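Novice: Quick one, fold the following:
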Amino acid sequence: MTGPGATGGRAALLDMDGVLVATEGLKEQAHLRALASFGYEGTPGRALYRSVMGQPQDAVEHAYLVEAGLEGRVAGARYSERFRREYQELLHERLELVPGARALLVRLSEEGWRLALVSSSLRWMVELVLARAGLASFFEAVVTGDDVEHEKPAPDPYRAAFRALEGPEHLRAVVLEDTGAGIASGRAAGFPVIALRHGWNEELDLSGAGRVLTSLEDTGAVVGALEAALEAGPA
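Specialist: Presented below is the predicted three-dimensional model:
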């Protein structure tokens, strides 16, 4: 898939939440609102959301129900529907791009990179975010939590994205992630991985990435890091 010094097309396989859009705080708030709607009066600490970042949606919802003591009292489907209502409302009100994200996508597209989005979020979330943020047109392929049998940290999501982009030309790919599960997924799929450090993952272990960035705002530096990762190949 990739290799040091290889030639051919370049692809960037990008996570969504926390990497391109600042949605982690909105998701946490949607969970808190959903719990409150079922009578929970506590406030789970931010550590709970950080502990489940990058995991499949059903696992995240289960963690919140357990934390609130609502497991077995509130059906998972009811909680999912309430979370959906709350999250949709927050996306319409407060969705913001990560600083530098749009400029990065523009530059990568202009320089001929093939782009795929790879998210553990459910398809309805991804489609709504891409539409609201105006990012859908940048991506040739979109892989969501609904599209694979085994989600991150399994390699399936990134392998599926690469297969969707792969054509007659030799293609090299690099992953941009922000969670341990995502990094493990990209590495298991055979790709070099760059990580983005931000306020929501500042305590997470990102050491599995070949390099950790702290911002996307210096577009040239980010593209340079992606190119260097391609040249170096998988760790």
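Novice: CA atoms for contacts and neighbours, from now on please.
Specialist: Will do.
Novice: now the helices for the protein?
Specialist: Applying DSSP state H to the chain gives helices spanning 24-37, 46-52, 57-67, 76-94, 101-110, 123-133, 156-165, 180-188, 219-232.
Novice: Out of those helices, which gets nearest to Arg211?
Specialist: Judged by C-alpha to C-alpha, the one of the helices of the chain that comes nearest to Arg211 is helix 219-232, at 7.9 Å.
Novice: what residues does the closest one touch?
Specialist: For helix 219-232, contacts defined as C-alpha atoms under 8 Å, 6 or more residues apart in numbering pick out 2-6, 12, 100, 103-104, 107-108, 172-174, 192-194, 210-211, 213, 216.
Novice: quick one more, to check against the first:
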Amino acid sequence: MAIEALIFDFDGLLMDTETTLLDSWRWEWRQHGLELDETGFFADHGGDVSEARYAALAAAVGASFDRAASHARRTAYRERVHAGLGLSPGIAAWLGEATRQGLRLAVASSSGSAWVRAHLARTGDLSRFEVVACGDEVAAHKPDPAVYRLALARLGLDASRAVAFEDSPHGVEAAQAAGLRCVAIPNAFTPEARYAHADVLLPSAATTILSEVLARATRSKSRSNS
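Specialist: Predicted structure coming up:
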């Protein structure tokens, strides 16, 4: 069945906000003369876990910790970094190729709509996407497939007519649970071995043209159905 749409995760896939998130927390711990323990920093689910991270920092700092001041300082730092952040390598070329091929584009993210839309608007890419489905519009975050099902519903397409693109193992699980073929580009914080369930695994969007990626995804699905 012909592919009509591509559905992209946002954080870590379209834009590397995962690295800036980790960097902002490292930076904030260092403002207190401390070093962040990065073990398990990225949870195996989508959504915001900031409160747990602030609680850990508060426990390390002690009674002098000012949560409001810490949050304001950290987010201001991250916003300065984001001012120069663009699409991940190779993504712009993929989006251009998709447009030339007449493919429809969507986003399915566990992050909030305001966050996703603001970043894509800042880089001038929001108008490329016909559909934006986000975590604050569904009851559960990835690996639950709800946000992918929402994107498909808004596209008016069956899952067999779309391909998802993800950077995390739980994102791949969410896409496949929604019935989608999924191309994985592993983020820098997760071992590649955890992406064995992806239909296609790539080191970067810059290594392969989109038409070849989609051909590989289609062949992978055909083999799994045989």
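Novice: care to give me the TM-score?
Specialist: Scored against TM-score structural alignment, normalised by the length of structure 2, the superposed chains reach a TM-score of 0.82; 222 aligned residues with a C-alpha RMSD of 3.1 Å.
Novice: out of the contacts of helix 219-232 of structure 1, which are buried?
Specialist: Among those, those classed as buried by 16 or more other C-alpha atoms under 10 Å are 2-3, 12, 104, 108, 172-174, 192-194, 210-211, 213, 216.
Novice: which two of those lie the greatest distance from each other?
Specialist: Of all pairs drawn from those, the greatest distance, 24.8 Å, lies between Gly3 and Leu216 (C-alpha to C-alpha).
Novice: Under the alignment, what does His150 of structure 1 map to in structure 2?
Specialist: Using TM-score structural alignment, the partner of His150 of structure 1 in structure 2 is Ala140.
Novice: Now its match. Nearest residue, chain neighbours left out?
Specialist: Take Ala140 of structure 2 and drop its neighbours on the chain: the residue closest to it by C-alpha to C-alpha, 6 or more residues apart in numbering is Ala146, 6.6 Å away.
Novice: Likewise for Val132 of structure 2?
Specialist: Spatial nearest neighbour of Val132 of structure 2, excluding adjacent residues (C-alpha to C-alpha, 6+ apart): Val107 at 4.7 Å.
Novice: OK, contacts around that neighbour?
Specialist: Residues in contact with Val107 of structure 2, defined by C-alpha under 8 Å, 6+ apart, are 7-10, 129, 131-134, 151.
Novice: In a markdown table, list those residues along with neighbour count and distance to Leu103 of structure 2.
Specialist: Shown next, in a markdown table, are the contacts of Val107 of structure 2 (neighbours: other C-alpha atoms under 10 Å; distance: C-alpha to C-alpha, whole Å):
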| residue | neighbour count | distance to Leu103 of structure 2 |
| --- | --- | --- |
| Ile7 | 27 | 10 |
| Phe8 | 25 | 13 |
| Asp9 | 26 | 17 |
| Phe10 | 27 | 18 |
| Phe129 | 16 | 10 |
| Val131 | 20 | 12 |
| Val132 | 22 | 15 |
| Ala133 | 27 | 17 |
| Cys134 | 26 | 21 |
| Ala151 | 24 | 15 |
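Novice: CSV please, covering these and showing distance to Glu192 of structure 2.
Specialist: Rendered in CSV, the data for the contacts of Val107 of structure 2 read as follows (distance: C-alpha to C-alpha, whole Å):
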residue, distance to Glu192 of structure 2
Ile7, 21
Phe8, 19
Asp9, 18
Phe10, 19
Phe129, 29
Val131, 29
Val132, 28
Ala133, 27
Cys134, 26
Ala151, 27
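Novice: Mind checking which of those land in strands?
Specialist: Here DSSP state E is the test, and the contacts of Val107 of structure 2 give 7-8, 131-134 as lying in strands.
Novice: Trace Leu216 of structure 1 over to structure 2, please.
Specialist: Counting by TM-score structural alignment, which is the criterion used here, Leu216 of structure 1 corresponds to Ala205 in structure 2.
Novice: The closest residue to its match other than its chain neighbours and Leu13 of structure 2, how far apart?
Specialist: The shortest distance from Ala205 of structure 2 to any residue other than its chain neighbours is 4.6 Å, reached at Gly90 (C-alpha to C-alpha, 6+ apart). Distance from Gly90 of structure 2 to Leu13 of structure 2, counting by C-alpha to C-alpha, to the nearest Å: 11 Å.
Novice: Also Ser88 of structure 2?
Specialist: Ser88 of structure 2 sits 7 Å away from Leu13 of structure 2, taking C-alpha to C-alpha as the criterion.
Novice: So for those two, which residue has more residues nearby?
Specialist: Neighbours per residue (other C-alpha atoms under 10 Å) separate Ser88 of structure 2 from Leu13, with Leu13 holding more: 24 against 16.
Novice: residue in structure 1 matching the more buried one?
Specialist: In structure 1, the residue paired with Leu13 of structure 2 according to TM-score structural alignment is Val19.
Novice: Isn't its match up against Leu196?
Specialist: Yes: with contact defined as C-alpha atoms under 8 Å, Val19 of structure 1 counts as touching Leu196 (6.7 Å).
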